[in-house]
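Colleague: next one to model:
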Amino acid sequence: MPAPCGQGIGLAAARRFAAEGARLFITGRREDALKEAAATIDGEVTAVRVDSADLADLDRLYATIGEQGLRIDVLWANAGGGSFATLDQVTEQHFDEIFGTNVRGTLFTVQKALPLLNDGASVILTGSTAATVGTEAFGVYGASKAAIRSFARTWANELKGRGIRVNTISPGPIDTPGITGLAAGDEEAVELKRTLAGTVPLGRMGRPDEVADVGVFLASGHSSFVTGIEMFVDGGANQV
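Modeller: So this is what the prediction gives:
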């Protein structure tokens, strides 16, 4: 199972799948963080430094898998990121960085995996509730995640002949280092988390392992009749 991993949801997913006995290939852009992540995973794991927006890196990843005579049962395209900018503040760099990783990276991560995907495989895409709520100053990120939702619908149709299921997990406020990174400092991070928790009917932010558990479900035979969906893991924030 290849999955972008370094921290937060990606790392939680890798640990959860390892616990299920999966052979893992994990990816990330930062070599140091990737090695640290791999060292915390109890199982058979290979770490490959990959920038998902770099097609040569993706080619190298899948060559590494293919050269070992392996194929892919589960592909989780999780790489992503974002930052705040209102419409009047958006720059080319802001747009290109977010769409490069979130949209271009996801597209080519899945496309280049096709020759190695087993028939009946499960493809999981990481979306976001930001795609539907219109959060102020988060428009480019939200639009990038709306594209992910659209990809899942289209690819579920395009790959149905091979029995490959494609689904989106859309987390709400999850307590990850990425959330902390959106804040300017520790005090602002605490306030941001308090604000986000206040939007959730369950009264708290989610945990990365709660997203990982849903990923295991979508990867397993328990979801054999589930494809093309968007599964919200948001504590009810977008639902009630």
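
Colleague: C-alpha only now, for contacts and for neighbours.
Modeller: Noted.

Colleague: for the residue minimising distance to the centre of the chain, give its distance to Lys193.
Modeller: Centroid check for the chain by Cα atoms, centre = their mean gives Asn78 as the closest residue, at 2.0 Å. Here the criterion is Cα to Cα, to the nearest Å. By it, Asn78 lies 22 Å from Lys193.

Colleague: wait, is Ala197 part of a strand?
Modeller: No. Read with DSSP: H, G, I helix; E, B strand; the rest coil, Ala197 is helix and lies in no strand.

Colleague: wait, what's in contact with it?
Modeller: Shown in contact with Ala197 (Cα atoms under 8 Å, 6 or more residues apart in numbering): 173, 203-205.

Colleague: in three-state terms, label the residue located most distally from the centre of the chain for me.
Modeller: Of all residues in the chain, Asp88 has its C-alpha farthest from the mean position, at 28.1 Å, by Cα atoms, centre = their mean. Assigned by three-state DSSP, the conformation of Asp88 is helix.

Colleague: what sits against it?
Modeller: Applying Cα under 8 Å, 6+ apart, no residues contact Asp88.

Colleague: let's see 10 Å
Modeller: By Cα atoms under 10 Å, 6 or more residues apart in numbering, Asp88 lies in contact with Ala137.

Colleague: and if you look at Ala22?
Modeller: 1, 14-16, 43-45, 73-74.

Colleague: tally of neighbours for the closest residue to Leu116 other than its chain neighbours?
Modeller: In this structure, Leu116 finds its nearest non-sequential neighbour in Arg71, 5.0 Å apart by Cα to Cα, 6 or more residues apart in numbering. By other Cα atoms under 10 Å, 16 other residues sit near Arg71.

Colleague: quick one more, to check against the first:
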Amino acid sequence: MNQLDNKVAVITGGSSGIGLATARRFVEEGAVVYVTGRREEELAAAASKAGAIAVPGDVSDPADLDRLYDTVRSDGRRIDVLVTNVGTGGAARLEDVTDELIDRIFDVNVKGTLKTVQKALPLLNDGASIVLVGSVSGSTSAPGFSVYGASKAAVRSFARGWANELKGRNIRVNTVAPGTTDTPGIGAGADADTRRAFMANLEARVPLGRWGRPEEQADAILFLASDQSSYITGFELVVDGGATQLGPFV
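Modeller: Modelled structure (predicted):
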């Protein structure tokens, strides 16, 4: 406990799922946590539950990012931990990929991640930790997910490049790559039976035989955010129940 005592953290995409679980975990560890997200009411409710500070905004909008960091600055604080958790997805086979799909995914996952970190630089303390939330899709392949996978591969590349660029300030940059994780966005809009069937199909491909929980991803993010990983930078921590390393269980 208290691994983040007297630390200030910013988490994007804190309304639900991995972002909310991470906010809760960080607060438990003693951090002051700012969370951001597009859905203002949902964000406010989540922040209240987690004990975090809500700053509504869209990472693909530079003005919203400015407002986020202006809030931290006006509170007289600087940033020790930055978690870029916001992401969006979408599926289309190669022949069906549209400019709209490319722009929507890359504006959030790639440009949004870059701008989130770039605009935070003046507020980041030397020795800070940046954790980029990627995906196993950045290094694996599935039909229809080439655009999403490419965006997450870019996030993985960012971690390598920025770890080198920021080493002079002793700022560490790492990536967490979640596998199948039970978050509200999975199967959104589907009925309960369809969602259960979808989850069962993917569970069969995970050696541990189940989906991950947001809290398990949050624990991995905490590890990379805290001094427990003080000698780790430019690294990708894959949290997927063994699927990437071991392959399909059945």
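
Colleague: quick one on the thing from earlier: can you tell me how far the residue farthest from the centre of the first structure sits from Gly134 of the first structure?
Modeller: 16 Å.

Colleague: try Gly181 of the first structure
Modeller: Taken as Cα to Cα, the span from Gly181 of the first structure to Gly134 of the first structure is 20 Å.

Colleague: the residue nearest to the centre of the first structure pairs with which position in the second structure?
Modeller: Alignment note (TM-score structural alignment): Asn78 of the first structure maps to Asn85 of the second structure.

Colleague: that match contacts Leu132, doesn't it?
Modeller: Yes. Asn85 of the second structure is within contact range of Leu132, at 6.7 Å (criterion: Cα atoms under 10 Å).

Colleague: joint contacts of those two?
Modeller: 113, 176.

Colleague: please tell me how far the aligned partner of Thr135 of the first structure in the second structure sits from Tyr148 of the second structure.
Modeller: With TM-score structural alignment as the matching criterion, the partner of Thr135 of the first structure in the second structure is Ala142. Applying Cα to Cα, the value for Ala142 of the second structure to Tyr148 of the second structure is 10 Å.

Colleague: over to Val35 of the second structure?
Modeller: 24 Å.

Colleague: neighbour count winner among the two?
Modeller: Val35 (28 against 23).

Colleague: please identify the helix or strand for the residue opposite that one in the first structure once aligned.
Modeller: Alignment note (TM-score structural alignment): Val35 of the second structure maps to Ile26 of the first structure. For Ile26 of the first structure, the host element (DSSP states H and E) is strand 24-28.

Colleague: now do the lengthiest helix in the first structure: which elements does it pack against?
Modeller: Counting residues, the longest helix in the first structure under DSSP state H turns out to be helix 139-158. Contacts defined by 3 or more Cα pairs under 10 Å, 6 or more residues apart in numbering; DSSP states H and E place helix 139-158 of the first structure against helix 92-99, helix 106-113, strand 117-126, helix 130-133, strand 165-171, strand 230-233.

Colleague: if we use 8 Å, what do you get?
Modeller: helix 92-99, strand 117-126, helix 130-133, strand 165-171 (3 or more Cα pairs under 8 Å, 6 or more residues apart in numbering; DSSP states H and E).

Colleague: want to throw these into CSV with distance to Glu230 of the first structure and mean neighbour count?
Modeller: Below are these laid out as CSV (distance: least, Cα to Cα, whole Å; neighbours: other Cα atoms under 10 Å):
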stretch, distance to Glu230 of the first structure, mean neighbour count
helix 92-99, 20, 16
strand 117-126, 9, 22
helix 130-133, 11, 17
strand 165-171, 5, 26
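
Colleague: need the ones you listed in CSV (columns: distance to Phe84 of the first structure).
Modeller: Below are these laid out as CSV (distance: least, Cα to Cα, whole Å):
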stretch, distance to Phe84 of the first structure
helix 92-99, 9
strand 117-126, 19
helix 130-133, 12
strand 165-171, 18
